[in-house]
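# here are the coordinates; sequence isn't available:
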């Protein structure tokens, strides 16, 4: 067996990757992304973390995922001092449907199940499958699929069922699935270690706030509810996604704007959210322009926060108020003290009180930012989805050899 795990996240026109050395514990030694595959504007960003060397290339000729992965291998082999061979490849797969709820060795049956879930994730699963197929051609080592939806497989029917004809669930699998599962898996593991308590005794509300955003209610270490649904569109207002919306908007826009279902879906996914309200996707810029007096940017921030607090309150009730911590993670959750402050403001009666200085202080790694006397702790936990995939890949391969 070799001494490294390669993690791949294959998108429709992108390929993210990270290489983990297994000499002692899983340690990231290189990572990068190829964007704009098949486009003249294709770019490659590669980081060698062993020697802090960065490589950036614009206008690279990467015509497809196969040539992209070959370029990745070329870059990894150029890393000074890197002689590890790949022992396993871990793939991020967005949707596993109801059939695939745990990380799994890739087999023909697993690939068929991923393909079966394509209608539930038409923008993601085909690309994820392409990444698997390309990797199978280039590697002889085990391939493992890790599913974004897997962490949420413990959600009970009362939380995942929609109020629609039951036959739609039976025949089409229409139900809440949830996403960001690898991030939540990592968060739970880190918080349990921090509190030095068994995972099965851990109750938290986890807030994954990035360009895509969601919340999860986690009871006894398992998810009991989450904000995203069949797809990542449902739930919170996000950078470009609308989040919860009345389905009647489809009929209204079809009638008044003569838009197709595909066009409306594209708008709700790519031109809505805070971007749709104020024309800006980056939360830091939204906050800066809000503070400068822009009414639209202030409104976008208020709508964004309102939806977070709405679900925060709902999940507080789901957990009966017996909560160890509220956790903020991902880009916005980790970096924006203002978003954390606004989300938690006025929740003292619920036992949640932030410490102003701790919340605003710079820092790395997991840290507590609640005020002294706060019944519920408030944590910042930098997420590492690639590491979570690498660790789960190792577990699956080791179990298969046991």
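That came through, no problem. A quick note: this is a predicted structure, and the numbers were derived from the prediction, not measured.
# going forward, measure contacts between C-alpha atoms and count neighbours the same way
Will do.
# Centre-most residue in the chain?
residue 180 (3.3 Å; CA atoms, centre = their mean).
# What's the local residue count around the closest residue in space to residue 134 that isn't next to it in sequence?
Here the nearest residue to residue 134 in space, its sequence neighbours aside, is residue 66; by CA to CA, 6 or more residues apart in numbering that works out to 5.5 Å. By the criterion of other CA atoms under 10 Å, residue 66 has 17 neighbours.
# same question, residue 246
If you count neighbours by other CA under 10 Å, residue 246 ends up with 6.
# name the element residue 110 belongs to?
Applying DSSP states H and E as the criterion places residue 110 in helix 108-116.
# and that helix, what other elements does it pack with?
On a contact count with 3 or more CA pairs under 8 Å, 6 or more residues apart in numbering; DSSP states H and E, helix 108-116 meets helix 125-138.
# how many degrees apart are the helix it packs on and helix 108-116 in direction?
Using axes from the mean of the first three to the mean of the last three CA atoms, to 10 degrees, the inter-axis angle of helix 125-138 relative to helix 108-116 is 150 degrees.
# Kindly calculate the angle that the helix or strand following helix 125-138 makes with helix 108-116.
Where DSSP H and E defines the elements, the next helix or strand beyond helix 125-138 is strand 143-147. If you take the same axes, to 10 degrees, strand 143-147 sits at 40 degrees to helix 108-116.
# Name the residues that touch strand 143-147?
Residues outside strand 143-147 that contact it (CA atoms under 8 Å, 6 or more residues apart in numbering) are 88-96, 100-106, 132, 136, 181-182, 389, 392-393, 396-397.
# Give the buried residues for stretch 372-389.
Neighbour counts over stretch 372-389 (16 or more other CA atoms under 10 Å) mark 374-389 as buried.
# Correct me if wrong, but the residue nearest to residue 134 is in a strand.
No. Residue 66 is assigned helix when assessed by DSSP: H, G, I helix; E, B strand; the rest coil, not a strand.
# before we go on, here's another structure to hold up against the first:
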């Protein structure tokens, strides 16, 4: 079955068409039919599409809204330039990444009017993301019609297994009861994929699994996973909490917000924007939020603030690893994923420095050899293995969509 996977942002749209079914689940023969992205929706949009393993084609087009973007990509899919599908009738279902499911959505679900209302009710928890996700759902319905099944796959769903001691904040309990202020966690689809893939690679049963996963990209999060379930994660009520990220501060004393507001003459909303958009690697270095550029600056020019940004990034990650080792009583593996986790051996090595006491070591040659590819980078016989596992959220969304449409139970 061809599944169209959509990841919709406020002015962007990333997509893939993946051919999958139960046999593909078993032997990993899912096929990428086509993929691409559209940026700057609302004006002269920039697009980049690719059919199968062919070369990417790029261009611009005046796309006024998300419906126009969906129409454009579908026309390309069946048109002479793309030609990845013979007709739109070959799309069996559409799977959507939806950022926030609150406490209501604990697994992937078929989209109907009730689900749409539920996603709308969580907008106040994800005001930047869920409205865009809804635009994608409505755009598909308008273009392909209501008969084509659509499925919502929630970033927060994997973390619904967090125990109360992990998801509750030490604030008045009434705030949780009245407003559901708690840790929700994000990047759940990525952590879930890495968890599944590690079990597949090592032949470990779900029940025996005990690992720590690090999704390190422009957004970063850590997750403690035991028995195939999320036990704790670094992102919280919003994606701002936890690790140092590209432009997000991660953990910070809450009193800092009021202090900065008073000293800088900013509103609370402006301080929150500062912590989300001007902090992290960018804020510390004063240069960039791109780890590749920071590593180059540190290596070629010995830039002090670039080095400092990298050190703080790695130190914070190392602290979270230590806390999760304590929470689970150890781990069998540490798994790196995400753009930085998959492609920056130097960062992986720095994060693992000093963790030898926990049996975590990195083999230098294996680490250097695994850039953007899957494999173990710890020495043979290491007590706690270290892995690089490139994440594949789109594949998991496609598979979940197939399962929901065909009534197959999805185990989180």
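Ah, there it is. From a predicted model like this one, the values you see are computed outputs, not experimental measurements.
# And the TM-score, once the two are fitted together?
Scored against TM-score structural alignment, normalised by the length of the first structure, the superposed chains reach a TM-score of 0.95; 395 aligned residues with a CA RMSD of 1.5 Å.
# Now intersect the buried residues of stretch 372-389 of the first structure with the strands, please.
377-380 (DSSP state E).
# related to what we said a few turns ago, give me the buried subset of the contacts of strand 143-147 of the first structure.
Applying 16+ other CA under 10 Å to the contacts of strand 143-147 of the first structure flags 88-96, 100-106, 132, 181-182, 389, 392-393, 396-397 as buried.
# which element is the equivalent of residue 310 of the first structure over in the second structure on?
Aligned by TM-score structural alignment, residue 310 of the first structure pairs with residue 319 of the second structure. Here residue 319 of the second structure, judged by DSSP H and E, is contained in helix 304-328.
# Can you point out the buried residues in that helix?
By neighbour count with 16+ other CA under 10 Å, helix 304-328 of the second structure contains the buried residues 305-310, 312-318, 320-321, 324-325, 328.
# downstream neighbour of it in the secondary structure list?
strand 333-337.
# Show me what the next helix or strand after that following strand is in contact with.
Sequence-wise, the next helix or strand beyond strand 333-337 of the second structure is helix 338-343, with elements assigned using DSSP H and E. Helix 338-343 of the second structure is contacted from outside by 214-218, 291, 336, 347-348, 370-373, 388-391, using CA under 8 Å, 6+ apart.
# Could you tell me which of these count as buried?
Among the contacts of helix 338-343 of the second structure, the ones that count as buried by 16+ other CA under 10 Å are 214-218, 291, 336, 347-348, 370-372, 388-391.
# Farthest pair within those residues?
Maximum pairwise distance among those (CA to CA): 20.0 Å, between 218 and 370.
# Which residue is the nearest non-sequential neighbour of the counterpart of residue 152 of the second structure in the first structure?
The equivalent of residue 152 of the second structure in the first structure is residue 145 (alignment by TM-score structural alignment). Nearest in space to residue 145 of the first structure, with sequence neighbours left out and distances taken as CA to CA, 6+ apart, is residue 91 at 4.9 Å.
# cool, and residue 355 of the first structure?
residue 371 (4.1 Å).
# Which residue in the second structure aligns with the one you found?
In the second structure, the residue matched to residue 371 of the first structure (TM-score structural alignment) is residue 379.
# Pretty sure its match sits in a helix.
No. The assignment for residue 379 of the second structure (three-state DSSP) gives coil, which keeps it out of a helix.
# and stretch 44-60 of the first structure, how far apart are its ends?
7 Å (CA to CA, to the nearest Å).
# List the contacts of it.
Under CA under 8 Å, 6+ apart, the answer for stretch 44-60 of the first structure is 28-35, 40-43, 75, 79-80.
# And the strands in the stretch 201-350 of the second structure?
All strands of the stretch 201-350 of the second structure, identified by DSSP state E, counting those that start in this stretch, fall at 210-216, 220-226, 229-233, 333-337.
# Quick one: closest of the ones you listed to residue 251 of the second structure.
strand 220-226 (11.5 Å).
# Also compute the angle for that closest one relative to strand 333-337, please.
Using the same axes, to 10 degrees: strand 220-226 of the second structure against strand 333-337 is 150 degrees.
# circling back: just checking, the residue nearest to residue 145 of the first structure touches residue 7?
Yes. Using CA atoms under 8 Å, residue 91 of the first structure is in contact with residue 7, at 5.9 Å.
# Show me the common contact partners of those two, please.
residue 389.
# Just confirm residue 6 of the first structure is within a helix.
No. Judged by three-state DSSP, residue 6 of the first structure forms no part of a helix; its state is strand.
# Residue in the second structure paired with it?
Residue 6 of the first structure maps onto residue 4 in the second structure, by TM-score structural alignment.
# Tell me how many other residues crowd its match.
Residue 4 of the second structure, neighbours per other CA under 10 Å, totals 25.
# I'd assumed residue 85 was in contact with it.
No. At 11.4 Å, residue 4 of the second structure does not count as touching residue 85 under the criterion of CA under 8 Å.
# what number of residues lie near residue 117 of the second structure?
Residue 117 of the second structure has 11 neighbours, counted by other CA under 10 Å.
# who touches it in this structure?
By CA under 8 Å, 6+ apart, no residues touch residue 117 of the second structure.
# Which residue, other than its chain neighbours, is closest to the aligned partner of residue 128 of the second structure in the first structure?
By TM-score structural alignment, residue 128 of the second structure lines up with residue 123 in the first structure. In space, and not counting its chain neighbours, residue 123 of the first structure is closest to residue 12: 7.2 Å by CA to CA, 6+ apart.
# Right, I'll call it a day here.
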